[in-house]
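>>> Here's a sequence, model it:
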Amino acid sequence: MSEVLVVGELNVDLILSQLNAFPAPGKEVLAQDMDVVLGSSSAICAAGLAKLGAQVGFVGRVGNDAYGRFVLRALERLGVDTTTVRVDPDVRTGATVSLVYRGDRALVTYLGSIATLRAEDVPVDCMSNYRHLHVSSYYLQKNLQEGLPLLYRQARALGLTTSLDVGYDPEESWQRDRVLALLHHVNFFLPNEGEACALADTGDVEEAAAFLARHVQDWVIVKRGAEGALAHARDGRRVHVPAFPVTVVDTTGAGDSFNAGFIYAYALQRMPIEDALRFAAVCGALSTTGIGGTAAQPSLEQVWEFLRQH
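Okay, the predicted model is just below:
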C-alpha cells in the first residue's frame, strides 16, 4: 500500500534572491542570484514526504509546455508518483515569481493550470491504495473547492486520515463559512498564524486555534515561524513547540516542509503529538537553509541527527 496522496497545484518558482533593495513602483532593483525550481505548496509537501521515505502519489494538472515538463521531471526525480498528474494541452503551467529580501519574500503568481484541477480528477479507486490524503492551497484552486467536501468524505469512508493547508487567500475574502464547514471532514488542519487568525476573525493566535479546533476532527496545528508551532485538539488539549535555530537562506516552502514532517510523524508513524511537532519543526527549519522549497529538505536520517544534537 502507498502512504500519502497529495491533491493540489503544480507550478515552477522563479526565485530572485540577494536583492539590493525591495522594489517600489516605477523602480528597478538588482538580484544577485536567480533559480528556477519546483514550486507550489502541494508539490513541496509531497517532495518533503518522499525525502523522508514515504510513498507519495500526486494528483494535479500541468500544461503541455516546458514548465509542465520541468515540474513532472522534478517530482519524478524526488520519488513522487506522477501517474495521476494530467497534462492539459489547453492551459499553461502556473508560475510564481519569488522576491527574496532580508530573509523574507514576496510572491507574484500566474495561476494557469493551478486553477483548473477538479475533485473529479481524483480517481476514487486510486484513493483506496493510500493511508492519508493531503490538500494544499485551497484558495488558489477555484475549481477544486466545490468538490472537496465529497472528496474528503470519500477518503474518510475508505479509512484514510485527511489534512488541509488552505494557504493565503490573495483576495482576502477567506470564505469562512465554507472553510469551517470543510474542516468537519479534516483530521489535521495546518494553517499559519495569519491564516488561522483571519479564519477565526481574531488577532489572538490562542483564540484562533481554540476556535478552529472546534471544527476539525482531531488537531489544528498553527505554524508560527520563528515562534514555533501551536497545536490545539478538538478535545481541548494544547501543545506548543519552539522553533529550532538555523541559518536561514530562503523561507520558501518552510510551512510545506513542516506539513510533510507532521504528516509523516503523526499520521504515518503515530508518534506522540509533541514528538511529531518537534519532528515537523526540524523539517521546516532545515528546509530554509537552501534556495527553493525542496533543495534543503531533510532526509529521515538528517532529522534524527539534528534532533540528537538539539
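
>>> Every contact and neighbour count from this point should use C-alpha atoms.
Fine.

>>> Can you tell me the element Leu212 falls in?
helix 205-213 (DSSP states H and E).

>>> That helix: which residues count as buried?
Residues of helix 205-213 classed as buried by neighbour count (16 or more other CA atoms under 10 Å): 205-206, 208-213.

>>> burial measure for Asn11, as a count.
31 (other CA atoms under 10 Å).

>>> quick one, what contacts the residue lying closest to Pro89 once chain neighbours are set aside?
Of all residues not flanking Pro89 in the chain, Asn64 sits nearest, at 4.9 Å (CA to CA, 6 or more residues apart in numbering). Residues near Asn64 by CA atoms under 8 Å, 6 or more residues apart in numbering: 87-93.

>>> how far away is Asn64 from Arg308?
Here the criterion is CA to CA, to the nearest Å. By it, Asn64 lies 45 Å from Arg308.

>>> now Val4
To Arg308, Val4 is 27 Å away according to CA to CA.

>>> that older thread, against Val37, how distant is the residue nearest to Pro89?
Asn64 is 18 Å from Val37, by CA to CA.

>>> How about Gly255?
Counting by CA to CA, the gap from Gly255 to Val37 is 17 Å.

>>> neighbour count winner among those two?
Higher neighbour count among Gly255 and Val37: Gly255, with 30 against 20, using other CA under 10 Å.

>>> isn't that one right up against Gly284?
Yes. The criterion here is CA atoms under 8 Å, and Gly255 meets it with Gly284 at 6.1 Å.

>>> this one next, for a side-by-side:
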Amino acid sequence: MKVLGLGTAAMDIVLQCESLPREDGFAFVHYESLFPGGSCANVLVALARMGVDTSLVAKIGDDKYGEAFREDIVRSGVCARYLFTRPGGITLHTFVTLAPNGARAIFCHLGDSLLDLAEDEVVPEMLQGVKVFYTDMFPGRPALKLARLSRELGVRVFFNLECAPSFMQLCRVTMAEIEEMISLCDLLCMSREGLFELTGVEDPQVAGQTLYQRYRPTEGIVSTCGTQGAIWWLGDKTSIFAPAFNIQAIDTTGAGDAFIAGLIYAYFCQEMGRQRALEFANACGAIKCTQLGARFKASLEEVNSFLTRNNQ
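All right, here's what the predicted structure looks like:
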C-alpha cells in the first residue's frame, strides 16, 4: 500500500533541562541535540519503518535545517520526489525544552518555506497508486486540492487536525477550509484541545459525539487523550475506547504522530478491526514516549512484542 502525506517538515532543537523554567525563571540545559521532525514527516517515517511505501509533499528552505531534513527523510526510506526547496528560504524548526519526566514546551520558528507550497505545485500524478492521502493541512490550499482529487480517484483521506483551529488560522488556514477538509476526509483525528474549541464542550466523550453528529465522516472521528487513551466515535451513540499503556516517558514529542502511523498501518494497511487498530496505535504512541526525539524508532516486531508483554 502507498501513502502520500502533505504537511509539516521540520527540524527540532531539543534542549534537555533539569526542569521547565517558570515564568521569569531559568533552567540549566544539560544536553542540546538536533533531531528531524515535523508531524507529517514523522508519520511517514514511522510508516516506512513498518514497510509502507510513503511519499512526502512539502517545502523546505535551502538552509542547514533543510539540508539536514532532506538527508534524513531520504535515509529513512520516504520518497522525497515532491519535497520542494525554496531558494534562500528558512526551514520550519522548533526549540523543544524537555524535562526528565517527559514534560515539554515547544517554541516554533515557522520560517518562510513550509507555507510557501503553492496549489499549482501539487498535481494529480502525485496520487498515482496511492491508497491513503494523509494531511495536517500545512499548508491548507494545496492539501485541499489533493483531498478533492483523492475523493474523485477513490483515495482514502485521513485528516489530522493536530492544532486547534485558532492556531491554524494564524497559519493562514481558514475555518471554512478546515470544514471543507473535514467534509472531504474519511477519518478525522484530533486532540482534546481541538474538540473543545470546535464544540465548546469540555467532556471529550460528549464533544466527540457532538462533532460526529455535525460532520459524520465515513470512518468516524478519533481523538487521543494522552495518558487516558484514545476514543473512536462511529455513530451518534457509538464509540470505541482503548486505554493508554503504563510507561515511563522520557520524551512525548511525536507520540501523537506515532499513534497516527500505527492507526493508518493497522486499519488501512492491515485491515485490522477498529478496537485492535486503536490498541496497536496506542502501543506505537507509548513506545515513542520512551525514545528521545520526535521520530518513531521501533520495528513491527518490537511493537508486536510490546503488545504481547502488555497482554494485548
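
>>> Once they're superposed, tell me the TM-score.
The pair, once superposed, lands on a TM-score of 0.91 when counted by TM-score structural alignment, normalised by the length of structure 1; 302 aligned residues with a CA RMSD of 1.9 Å.

>>> of the contacts of Asn64 of structure 1, buried ones?
Among those, those classed as buried by 16+ other CA under 10 Å are 87-88, 91-93.

>>> Need the residues you listed in TSV (columns: secondary structure).
Listed next are those as TSV, based on DSSP: H, G, I helix; E, B strand; the rest coil:
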residue	secondary structure
Val87	strand
Asp88	strand
Val91	coil
Arg92	coil
Thr93	coil
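
>>> where exactly do the strands run in structure 2?
For structure 2, applying DSSP state E gives strands covering 2-6, 10-17, 29-37, 53-61, 83-86, 93-98, 104-109, 132-135, 156-161, 187-191, 221-224, 230-235, 238-242.

>>> rewinding a little: with structure 2 overlaid, how far apart is the helix holding Leu212 of structure 1 on average?
Comparison of helix 205-213 of structure 1 with structure 2 after fitting gives an average deviation of 1.4 Å (mean CA distance after the TM-score superposition for structure 1).

>>> Which strands or helices does that helix pack on?
helix 193-200, strand 219-223, strand 229-233 (3 or more CA pairs under 8 Å, 6 or more residues apart in numbering; DSSP states H and E).

>>> okay, Val4 and Arg308 of structure 1: which has more neighbours?
Shown here are Val4 of structure 1 and Arg308; by other CA under 10 Å, Val4 has more neighbours (29 against 8).

>>> hang on, that one packs against His132?
Yes. Using CA under 8 Å, Val4 of structure 1 is in contact with His132, at 4.8 Å.

>>> longest helix of structure 1?
Scanning structure 1 for the longest helix, with DSSP state H as the assignment, gives helix 273-287.

>>> okay, it sits on what stretch of structure 2?
Mapping helix 273-287 of structure 1 onto structure 2 (TM-score structural alignment) gives residues 274-288.

>>> Tell me the mean distance between the matching stretch and structure 1 once they are aligned.
Mean for stretch 274-288 of structure 2 is 0.4 Å (mean CA distance after the TM-score superposition for structure 1).

>>> Mind listing residues that contact that stretch?
Contact with stretch 274-288 of structure 2 is made by 229-230, 240-245, 247, 249, 251-252, 254-263, 266-267, 294-298, 303, 306-307, 312, as judged by CA under 8 Å, 6+ apart.

>>> Roughly how far does Arg214 of structure 2 sit from Cys269 of structure 2?
According to CA to CA, Arg214 of structure 2 and Cys269 of structure 2 sit 28 Å apart.

>>> Between those two, point out the one with more neighbours.
Higher neighbour count among Arg214 of structure 2 and Cys269: Cys269, with 17 against 11, using other CA under 10 Å.

>>> The more buried one contacts Met50, doesn't it?
No. The criterion here is CA under 8 Å, and Cys269 of structure 2 misses it with Met50 at 10.2 Å.

>>> now for Ala68 of structure 2: what does it line up with in structure 1?
Using TM-score structural alignment, the equivalent of Ala68 of structure 2 in structure 1 is Phe70.

>>> no, scratch that, I was asking about Ser239 of structure 2
The alignment partner of Ser239 of structure 2 in structure 1, by TM-score structural alignment, is Arg238.

>>> So what's the residue count around the closest residue to that match other than its chain neighbours?
Leaving aside its sequence neighbours, Arg238 of structure 1 sits nearest to His232 (CA to CA, 6+ apart; 4.5 Å). Using other CA under 10 Å, His232 of structure 1 has 23 neighbouring residues.
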